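**Q** okay, predicted coordinates and the sequence, questions at the end:
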Amino acid sequence: MRNLINPFIKITVLAFYLVGCTAMAVAPPAETSDSKKKKAEETPEMVAEAKAKVFSRSDVSVANGEKRFNQTCVYCHGHQGSGGKARKLQGRDLDPDYLFKTITRGKKRGSLIMPPWKRSFNAEQRWELVTYILTLSEMK
């Protein structure tokens, strides 16, 4: 009887571990009191400045955006934006400002929910994601 219980416990523990890892990979990081203060101060001028900075060094920005995309977006949007739970990003003609607003505010479409990333990423990091997603529009 003991041999039957032991594998069951191992499988149960593994299942809880995997579910926990998946939840952490998708959910934005928890908000701290310091990040609340920083995010509350974001002005349109700061967003425009971050946009100009990111687009002026596009190679670095695309690389940073790709890394961030692979850490936070790939679960729903697929490898290189190939699609999955969320819409495909490859081969689409997307407006940079629309992408930035969607990443910032999130989106709800039916039962699918994209979380808002404003609390997790600063304006420069969100613009870097935009530069990477724009490179995906060239793919088919």
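**A** Received, thanks. Residues are numbered from 1 along each chain as shown.

**Q** going by C-alpha atoms from here, please, whenever you check contacts or count neighbours.
**A** OK.

**Q** how near is residue 73 to residue 10?
**A** 30 Å (Cα to Cα, to the nearest Å).

**Q** neighbour count for these two, which is higher?
**A** residue 73 (20 against 10; other Cα atoms under 10 Å).

**Q** contact partners for the more buried one?
**A** residue 26 (Cα atoms under 8 Å, 6 or more residues apart in numbering).

**Q** for residue 86, see how far away it is.
**A** Counting by Cα to Cα, the separation of residue 73 from residue 86 is 10 Å.

**Q** tell me what the helix or strand encompassing residue 6 is packed against?
**A** Using DSSP states H and E, the element containing residue 6 is helix 2-26. When contacts are defined as 3 or more Cα pairs under 8 Å, 6 or more residues apart in numbering; DSSP states H and E, helix 2-26 sits against helix 58-72.

**Q** next SSE after the helix it packs on?
**A** Using DSSP H and E, the helix or strand that follows helix 58-72 towards the C-terminus is helix 74-77.

**Q** contacts for that following helix?
**A** With contact meaning Cα under 8 Å, 6+ apart, helix 74-77 is reached by 25-26, 80-81, 83-89.

**Q** quick revisit: so which bits of the helix holding residue 6 are buried?
**A** residue 26 (16 or more other Cα atoms under 10 Å).

**Q** tally of neighbours for residue 104?
**A** Residue 104 is flanked by 20 other residues according to other Cα under 10 Å.

**Q** this is the comparison structure:
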Amino acid sequence: MFSAWSSTVSHRPMLNVFETSSTTTAQPKSRGWSPTMANLRLAARASTVVVGLSLSSTAMALPWDIDMVDAYFYRGYEWNMMTVPEGAVSINRWAPNSDRMTPEGQALRNPYPVNTTAVATGEQMFNTYCTACHGVEGQGGAPVADNTSGKRYPILPPMLSGDGAVTALRSDGYLYLTIRNGAAVMSGYGQAMDDDEMWAIVSYIRTLDGAAYSGGL
């Protein structure tokens, strides 16, 4: 049965649309088709090749991509910045910084008036940012230094007042730069307070018992 079926199958070669003759124009092979049908198939194959080659480098998004070309949109760099609200910190307002261990840093002096208002502000800032580690009035015993759980903080905060207060041996500039930039495991608070508020803390610390400056760094 198979031999009988295979004897009836026509084994015609595939059509080569690019086949040409040195003396004649390319002619389609008939493959048993009529000349008209053969020409139509040849034209269809040729157009498919041309379209395929042209689409290889063209985005297939028409007609929607034309909307992106014609659409009017805004670019961020083409616009001016919004007006800064009143009271905002200017990007040009940045107090010069120093290292607390340098002579320049230790020689800094409080540029703001030291009065009862400044001390009151300093106390408020101290209670907000400092008591968690240094305790009330800088005498220790703060939650961070509490060792009742046996998991005490690896570095105990120094005493800021009372007997053995380190503040008595540190200049105003040293204290200010410590508050501003941080030290050891203490983070800086320059991003949290204004310059006058950090100096106000220094003024408040100086009013604590044993915290008056007696010379040193």
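**A** Noted; the coordinates are in hand. Quick caveat: nothing in here was measured; it's all calculated off a predicted structure.

**Q** which of the contacts of helix 74-77 of structure 1 tops the neighbour count?
**A** Neighbour max across the contacts of helix 74-77 of structure 1 (other Cα under 10 Å) = residue 81, 24 neighbours.

**Q** contacts only, for that residue.
**A** Residue 81 of structure 1 sits next to 74, 88-90, 133, 136 when contact means Cα under 8 Å, 6+ apart.

**Q** which residue is the nearest non-sequential neighbour of it?
**A** Take residue 81 of structure 1 and drop its neighbours on the chain: the residue closest to it by Cα to Cα, 6 or more residues apart in numbering is residue 89, 4.7 Å away.

**Q** identify the residues contacting the helix or strand just after the helix holding residue 6 of structure 1?
**A** Next helix or strand after helix 2-26 of structure 1 toward the C-terminus (DSSP H and E): helix 33-40. Applying Cα under 8 Å, 6+ apart, the contact partners of helix 33-40 of structure 1 are 118-119, 122.

**Q** any idea which of these has the most stuff around it?
**A** Sorting the contacts of helix 33-40 of structure 1 by how many neighbours each has (other Cα under 10 Å) puts residue 118 first, at 21 neighbours.

**Q** that one -> structure 2?
**A** Aligned counterpart of residue 118 of structure 1 in structure 2: residue 190 (TM-score structural alignment).

**Q** and for residue 83 of structure 1?
**A** So residue 83 of structure 1 corresponds to residue 140, using TM-score structural alignment.

**Q** contact partners for its match?
**A** 133-134, 157-159.

**Q** overlap between those residues and structure 1?
**A** On the basis of both residues aligned by TM-score structural alignment, their matches' Cα atoms under 8 Å, what survives of those in structure 1 is 133-134, 157-159.

**Q** tell me which helix or strand the equivalent of residue 51 of structure 1 over in structure 2 sits in.
**A** Under the alignment (TM-score structural alignment), residue 51 of structure 1 pairs with residue 110 in structure 2. Using DSSP H and E, no element contains residue 110 of structure 2; it sits outside every helix and strand.

**Q** tell me which element the closest residue to residue 110 of structure 2 other than its chain neighbours is part of?
**A** Closest residue to residue 110 of structure 2 apart from its sequence neighbours, by Cα to Cα, 6+ apart: residue 199 at 6.3 Å. Here residue 199 of structure 2 is covered by helix 195-205, with elements defined by DSSP H and E.

**Q** cool, residue 177 of structure 2 as well?
**A** Using DSSP H and E, residue 177 of structure 2 falls in helix 172-181.

**Q** need the contact list for residue 198 of structure 2.
**A** 122, 125, 176, 179-180, 190.
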